[in-house]
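> Here is a sequence with its predicted model. Questions after.
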Amino acid sequence: MLIVVDGANVVGSVPDGWWRDRAGATERLRDALAAAGPGALEGAALDDEVVLVVEGAARRVPAVPGVRVVAADRSGDDAIVDLLRREGTGDEVVVTADRGLRDRVTELGARVVGPSALRISRR
């Protein structure tokens, strides 16, 4: 399974001052995902891949072991849709609360869960 995390949307779901340092908030999300591994999402298997899609000021955030980072050239939503079109096999989960993105990725066969489905520490 491919677990695709809408970085901007998930970071923005917690009002912790992320807007003062978008890249730093994204790095904290990436690190929490890496620490949890695929177990960040209930029902995931150890060999599932976690992909964090970033945009804007967070585009400089690098990958770490356990989390592939995809920097969007345009919008993060478009990058997620492009990723699913390229790599989708019908076994993808997208983590987002964005209704427009939800509609776009479910048309491609992906399952969507909200940010609260992630079992990670958000500190």
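Arrived safely, thanks for sending. Residues are numbered from 1 along each chain as shown.

> contacts and neighbour counts: CA atoms only from here.
Fine.

> and Arg104, what element?
Element membership for Arg104, per DSSP states H and E: helix 99-106.

> Show me what that helix is packed against.
Contact here means 3 or more CA pairs under 8 Å, 6 or more residues apart in numbering; DSSP states H and E; on that basis helix 99-106 packs against helix 76-87, strand 111-113.

> Make sure Val4 is indeed in a strand.
Yes. Applying DSSP: H, G, I helix; E, B strand; the rest coil, one finds Val4 inside a strand.

> what's the closest of the helices and strands packed on helix 99-106 to Asp6?
Closest to Asp6 of those is helix 76-87 (CA to CA; 7.0 Å).

> circling back: need the contact partners of the helix holding Arg104.
The contact list for helix 99-106, computed with CA atoms under 8 Å, 6 or more residues apart in numbering, reads 77, 81, 84, 94, 96, 111-112.

> go on, stretch 28-46?
With CA under 8 Å, 6+ apart, stretch 28-46 has contacts from 1, 3, 7, 11, 47-50, 52, 63-67, 117-123.

> one more structure, for comparison:
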Amino acid sequence: MTVLLVDAANVVGSRPDGWWRDRAGAATRLLERLAGLVGATLAGPDGEPLTCTAVIAVVEGRARAVTAPEDVGVVRATGSGDDALVAEAERLTTAGQELLVVTADRGLRARLPAGAGTAGPGWLLARLDELPPPG
């Protein structure tokens, strides 16, 4: 039973698909896809099964105003997205949640609380590509 905490800007920026022309639109598309993971059992980063109980995405900048599907929690960073993600990770681990943070940012990974697992955007995008398209 794992909560996925997603560095949305980092994941969106990991694929050169034109996201820079419409950052908010790219974030919205990611959030819509993330909804398909809630309740799903996935191959975890270590290959072991992982049951995703919740998805929370941290958005920043122009993406802060995006609308998210009901099943996806959103943390809207008013300042640094990294600071907001670390604060949310601390809140979740303090509450006893098993946590997997999705980011490629090594500096951010070093700031996470003990016990928080990590995975890169490639792992998440591969899992999303295994799902049927939203809608």
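Sure, I can see it. Just so it is clear, the structure is predicted and the values come from calculations on it, not from any experiment.

> May I have the TM-score of the superposed chains?
The TM-score (TM-score structural alignment, normalised by the length of the first structure) is 0.88; 120 aligned residues with a CA RMSD of 1.9 Å.

> Val105 of the first structure - how many residues pack around it?
Using other CA atoms under 10 Å, Val105 of the first structure is surrounded by 21 other residues.

> Quick one: map Arg23 of the second structure onto the first structure.
Under the alignment (TM-score structural alignment), Arg23 of the second structure maps onto Arg22 of the first structure.

> so that match makes contact with Arg59?
No. Counting by CA atoms under 8 Å, Arg22 of the first structure does not reach Arg59; the two are 9.7 Å apart.

> picking up where we left off before, Serialize the helices and strands packed on helix 99-106 of the first structure to a markdown table and add fields for mean neighbour count and distance to Val105 of the first structure.
Shown next, in a markdown table, are these (neighbours: other CA atoms under 10 Å; distance: least, CA to CA, whole Å):
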| stretch | mean neighbour count | distance to Val105 of the first structure |
| --- | --- | --- |
| helix 76-87 | 17 | 6 |
| strand 111-113 | 18 | 8 |
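
> Let's have those in CSV, adding distance to Gly37 of the first structure.
As requested, those are arranged in CSV below (distance: least, CA to CA, whole Å):
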stretch, distance to Gly37 of the first structure
helix 76-87, 20
strand 111-113, 17
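
> Which position in the first structure pairs with Val66 of the second structure?
By TM-score structural alignment, Val66 of the second structure lines up with Val61.

> List the contacts of that match.
23, 26-27, 54, 69.

> Which of those are retained in the second structure?
Shared with the second structure under both residues aligned by TM-score structural alignment, their matches' CA atoms under 8 Å, the contacts from the contacts of Val61 of the first structure are 23, 26-27.

> how much space between the residue opposite Ala117 of the first structure in the second structure once aligned and Gly96 of the second structure?
Residue pairing (TM-score structural alignment): Ala117 of the first structure is matched to Trp123 of the second structure. According to CA to CA, to the nearest Å, Trp123 of the second structure stands 24 Å off from Gly96 of the second structure.

> Glu90 of the second structure too?
Taken as CA to CA, the span from Glu90 of the second structure to Gly96 of the second structure is 10 Å.

> For Ala65 of the second structure, give its distance to Glu90 of the second structure.
24 Å.

> and what of Val101 of the second structure?
11 Å.

> picking up where we left off before, which one of the helices and strands packed on helix 99-106 of the first structure lies closest to Trp18 of the first structure?
Across these, closest to Trp18 of the first structure is helix 76-87 (CA to CA), at 17.0 Å.

> Report the aligned residue range of the second structure for the helix or strand just after that closest one.
Once helix 76-87 of the first structure ends, the next helix or strand along the chain (criterion: DSSP H and E) is strand 92-95. Aligned by TM-score structural alignment, strand 92-95 of the first structure falls on residues 99-102 of the second structure.

> Show me what the matching stretch is in contact with.
2-7, 11, 89, 92-93, 115-121, 124.
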